[in-house]
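Participant: Below are the sequence and a predicted model; questions follow.
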Amino acid sequence: MFEHTARAAGLAAGYLADLCWADPQRGHPVAAFGTAAAALEKHTYADRRSAGVVHTAVLLGALGVLGVAAERAAARRGPAWTFAITAASTWAVLGGTSLARTGAQMADRLGGDDLVRARALLPSLCGRDPAALDADGLARAALESVAENTSDAQVAPILWGAVAGVPGLLVYRGANTLDAMIGHHSPRYERFGWAAARFDDAVNYLGARATGLCVVAVSGAPAEAWRAWRRDAGKHPSPNAGVAEASFAGALGVQLGGPTQYAHRLEMRPTLGDGPAPQARDLRRAVRLSRAVQALATVAAVSVASRIGRRASPRSSGA
């Protein structure tokens, strides 16, 4: 039985490892990928979409090949190795615990009126210009980031791990990292980052909606979360972030959106949810909600992986 559930057990173990140790301060595999991507960009960059397609395909293709090779090598050695490589990969790609801890730190700094340290912390959560934000703006930016990254850092990757194993985990995290590096609107990356941004949208589509369903299930305010999701998510410029942010806004009874200042531009975002602007206490509630959503998504992913393993078992034994 264990050989049919090694992937599921590895996902659970990787989640628990992230809970215990979160992201390392140095030598994180995701940081190593980012360094490699930046080095490759020196050779592939051109202000064209086609150059960005090549850049993205080379990097994510390499991660896919690495994941397939690692999983096949582990399978030849036995289920214990499959468990180990899945657990290690899951821990490496998940960022839910670091997200929650950073969100809680931001809430503490805002609650103590320490805006200098709150502004210094904001770049750990999102790419907005902290100098342009007051206490309410910092709280809103942090809460929106916690909502969006609950999907990006936890729900989507662990679901990809359930259905596609180690290759799914690695390619997903690579896509998400590339999107953060080059998939934004700026003079340099408007065209070169197009492929990375569109691929990230595709791989996050189901994860974002799973996040919304988890929010509805665990928030204690299912009707409000569902109503805000259905009414407001489509207004957001991102097809995926809007789902997470709107469902969080509805569940917490706050209003998100409005003027959003980035380093290169000001966006006028539509409002999501009903209620007052979020404050530090709402950010603390968002962190608790994020942790609950992460836990439920992990349970769902482990269940999916177990069911896939059971269905694959008869075919494998009859081959």
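Facilitator: Received it, and whenever you're ready, just let me know what you need. Numbering: from 1, shown residues only.
Participant: going forward, measure contacts and count neighbours with C-alpha atoms only.
Facilitator: Fine.
Participant: G161: helix or strand, and which one exactly?
Facilitator: G161 is located in helix 156-182, with elements delineated by DSSP states H and E.
Participant: helices or strands next to that helix in the packing?
Facilitator: Secondary-structure packing of helix 156-182 (3 or more C-alpha pairs under 8 Å, 6 or more residues apart in numbering; DSSP states H and E): helix 2-21, helix 29-44, helix 49-77, helix 79-93, helix 194-218, helix 280-318.
Participant: can you put those helices in TSV and add distance to T260?
Facilitator: Below are those laid out as TSV (distance: least, C-alpha to C-alpha, whole Å):
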stretch	distance to T260
helix 2-21	31
helix 29-44	26
helix 49-77	26
helix 79-93	28
helix 194-218	19
helix 280-318	18
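Participant: and the strand or helix carrying E144, which residues are buried?
Facilitator: Element membership for E144, per DSSP H and E: helix 135-150. Neighbour-count burial for helix 135-150 flags 135, 137-150 (criterion: 16 or more other C-alpha atoms under 10 Å).
Participant: now stretch 106-115
Facilitator: For stretch 106-115, burial by neighbour count (16+ other C-alpha under 10 Å) applies to 106-111, 115.
Participant: swap in stretch 89-101?
Facilitator: Buried, per 16+ other C-alpha under 10 Å, within stretch 89-101: 89-100.
Participant: Give me the residues contacting that stretch.
Facilitator: For stretch 89-101, the surrounding residues in contact (C-alpha atoms under 8 Å, 6 or more residues apart in numbering) are 10-11, 14-15, 17-19, 22-23, 28-30, 125, 146, 149-150, 153-154, 157-158, 161, 166, 169-170, 173, 287-288, 290-291, 294.
Participant: how much does the helix holding G161 deviate in direction from helix 280-318?
Facilitator: Angle, helix 156-182 to helix 280-318, by axes from the mean of the first three to the mean of the last three C-alpha atoms, to 10 degrees: 120 degrees.
Participant: so how far is helix 156-182 off the chain centroid?
Facilitator: Distance, stretch centre to chain centre, for helix 156-182: 9 Å (C-alpha atoms, centre = their mean, to the nearest Å).
Participant: buried sites along that helix?
Facilitator: 156-182.
Participant: this is the comparison structure:
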Amino acid sequence: MWAEGVGGAGAAAAAMLLALLIDRLWGEPPARMHPVVGMGRLLGAGGRWAGASEARDPDFRRWAIGAALWCLLAAGIAGSCAAMQWLLGQAPVWLAVPLLALLLKPLFAWRMLQAEVQAVEAALQQSLEAGRERLSWLVSRDVTQLSESEVRESALETLAENLNDSVVAPLFWFALLGLPGAALYRFANTADAMWGYPGWRGGRYWQWGGKWAAHADDLLSWIPARLTALLLALGAGGLPLAKLWCESRRTPSPNGGWPMAALALALDVRLGKPGSYVLHAAARPPEARHTQSALQLTRRAVHLLAALTALGGLWSAYG
């Protein structure tokens, strides 16, 4: 098992729990030291070759360039993390565990996600325009015509989807593959955000150059997205699984619909993206109180994840 080099699965579980504590106490490191910001810079530079300067369909050359660049960058990031993990394996456990936690922490972002969603709600209490402006920090969609309930829906969808993308999925891959797994996932998710949406963006055409990035993120998110929905369902005291399955299929994404549908059903509110999809359409639009309920529920989901991690570590150590 990968964790044997740093003291076994129990030590790996301890590192994950310590990383969650570090996140709660201090949040994100400075941008100049943040590895995900560094990934974004690399992807931004690579985008000059992956993205096309003119629309051409099909464009298999651009697809191949995008795929090759993705694989090259992913290999470099995962390889450097594997080297760091190997070096930690040479250190005593009492030193390796906190260092591993410090390296893991920037690869997920739970405190920041909660703060951003709370900031949107606080801005909405000032004015609709302030809420729209604050939401624009979180989403790429046009916010200028959104109503108050639609702003809130967008914020809650971001909370649910990023509970997977920014918390559960990187920790899931850390549990399976260690630091390289968590870093590879965050790279894939960042690449999808920067390269994976088809059409024109940033003066580049991404219909073909970003296909590999989009499908890689879909693959790596498949299990974690469903695990996130399960954690939300457990945190809510149970949800009708048939209804969850049905609602989750209404979004274009094969994964994003799962945590969003779970949150919509748990809160008994409607969530949707104008002109694209609606989840739990028969329910009422969310109100301010639902934002607080959503934050409480997602905290319970993260606490459940931490508890399962602790139990897994104890089982490995004493089972």
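Facilitator: Yep, it's here. Values in this document were obtained by computation on a predicted structure and should not be read as measured data.
Participant: rewinding a little: mean shift between the helix holding G161 of structure 1 and structure 2?
Facilitator: Between helix 156-182 of structure 1 and the corresponding residues of structure 2, superposition yields a mean separation of 0.9 Å, by mean C-alpha distance after the TM-score superposition for structure 1.
Participant: Just tell me what A130 of structure 2 corresponds to in structure 1.
Facilitator: Counting by TM-score structural alignment, A130 of structure 2 corresponds to R117 in structure 1.
Participant: ok, so what distance separates that match from A300 of structure 1?
Facilitator: The gap separating R117 of structure 1 from A300 of structure 1 is 37 Å, by C-alpha to C-alpha, to the nearest Å.
Participant: Looking at the two, which one has more neighbours?
Facilitator: A300 (18 against 13; other C-alpha atoms under 10 Å).
Participant: Tell me which residue of structure 2 lines up with the more buried one.
Facilitator: Checking TM-score structural alignment: A300 of structure 1 goes with L308.
Participant: so stretch 175-195 of structure 2 matches what in structure 1?
Facilitator: On the basis of TM-score structural alignment, stretch 175-195 of structure 2 is assigned to residues 162-182 in structure 1.
Participant: circling back: tilt between the helix holding G161 of structure 1 and helix 2-21?
Facilitator: Using the same axes, to 10 degrees: helix 156-182 of structure 1 against helix 2-21 is 50 degrees.
Participant: number of nearby residues for the closest residue in space to R209 of structure 1 that isn't next to it in sequence?
Facilitator: Excluding its sequence neighbours, the residue lying closest to R209 of structure 1 (C-alpha to C-alpha, 6 or more residues apart in numbering) is V243, at 6.5 Å. Number of residues near V243 of structure 1 (other C-alpha under 10 Å) recorded here: 32.
Participant: Structure 2: which residue goes with V243 of structure 1?
Facilitator: Aligned partner of V243 of structure 1 by TM-score structural alignment: W258.
Participant: That match contacts T251, correct?
Facilitator: No. Counting by C-alpha atoms under 8 Å, W258 of structure 2 stays clear of T251, with 9.0 Å between them.
Participant: can you pull the contacts of the alignment partner in structure 1 of V151 of structure 2?
Facilitator: Alignment note: V151 of structure 2 maps to L138 in structure 1; criterion TM-score structural alignment. For L138 of structure 1, the contacting residues are 118-119, 122, 130, by C-alpha under 8 Å, 6+ apart.
Participant: In helices, which of these appear?
Facilitator: Secondary structure from DSSP state H places 118-119 of the contacts of L138 of structure 1 in helices.
Participant: Looking at neighbours, which among the contacts of L138 of structure 1 is most surrounded?
Facilitator: For those, neighbours were counted using other C-alpha under 10 Å, and A118 has the most, 24 neighbours in all.
Participant: Quick check: it vs A249 of structure 1, distance?
Facilitator: Counting by C-alpha to C-alpha, the gap from A118 of structure 1 to A249 of structure 1 is 21 Å.
Participant: if I look at the closest residue to G10 of structure 2 other than its chain neighbours, how far off is P286 of structure 2?
Facilitator: Among residues not flanking G10 of structure 2 along the chain, G313 sits closest, at 4.0 Å (C-alpha to C-alpha, 6+ apart). According to C-alpha to C-alpha, G313 of structure 2 stands 38 Å off from P286 of structure 2.
Participant: Now do the same for R270 of structure 2: its match in structure 1.
Facilitator: Residue pairing (TM-score structural alignment): R270 of structure 2 is matched to Q255 of structure 1.
Participant: what's around the alignment partner in structure 2 of A8 of structure 1, how many residues?
Facilitator: Here A8 of structure 1 is matched to A13 in structure 2, going by TM-score structural alignment. For A13 of structure 2, the neighbour count with other C-alpha under 10 Å is 25.
Participant: likewise M1 of structure 1?
Facilitator: 9.
Participant: how close does it get to A301 of structure 1?
Facilitator: 18 Å.
Participant: you'd agree the match of A130 of structure 2 is up against R109?
Facilitator: Yes. Here R117 of structure 1 reaches R109: they are 6.7 Å apart, a contact under C-alpha under 8 Å.
Participant: in structure 2, which residue is closest to the centre?
Facilitator: In structure 2, the centroid-proximal residue (C-alpha atoms, centre = their mean) is D165; its distance is 1.3 Å.
Participant: what's the matching residue for that one over in structure 1?
Facilitator: Using TM-score structural alignment, the equivalent of D165 of structure 2 in structure 1 is D152.
Participant: Many thanks, have a good one.
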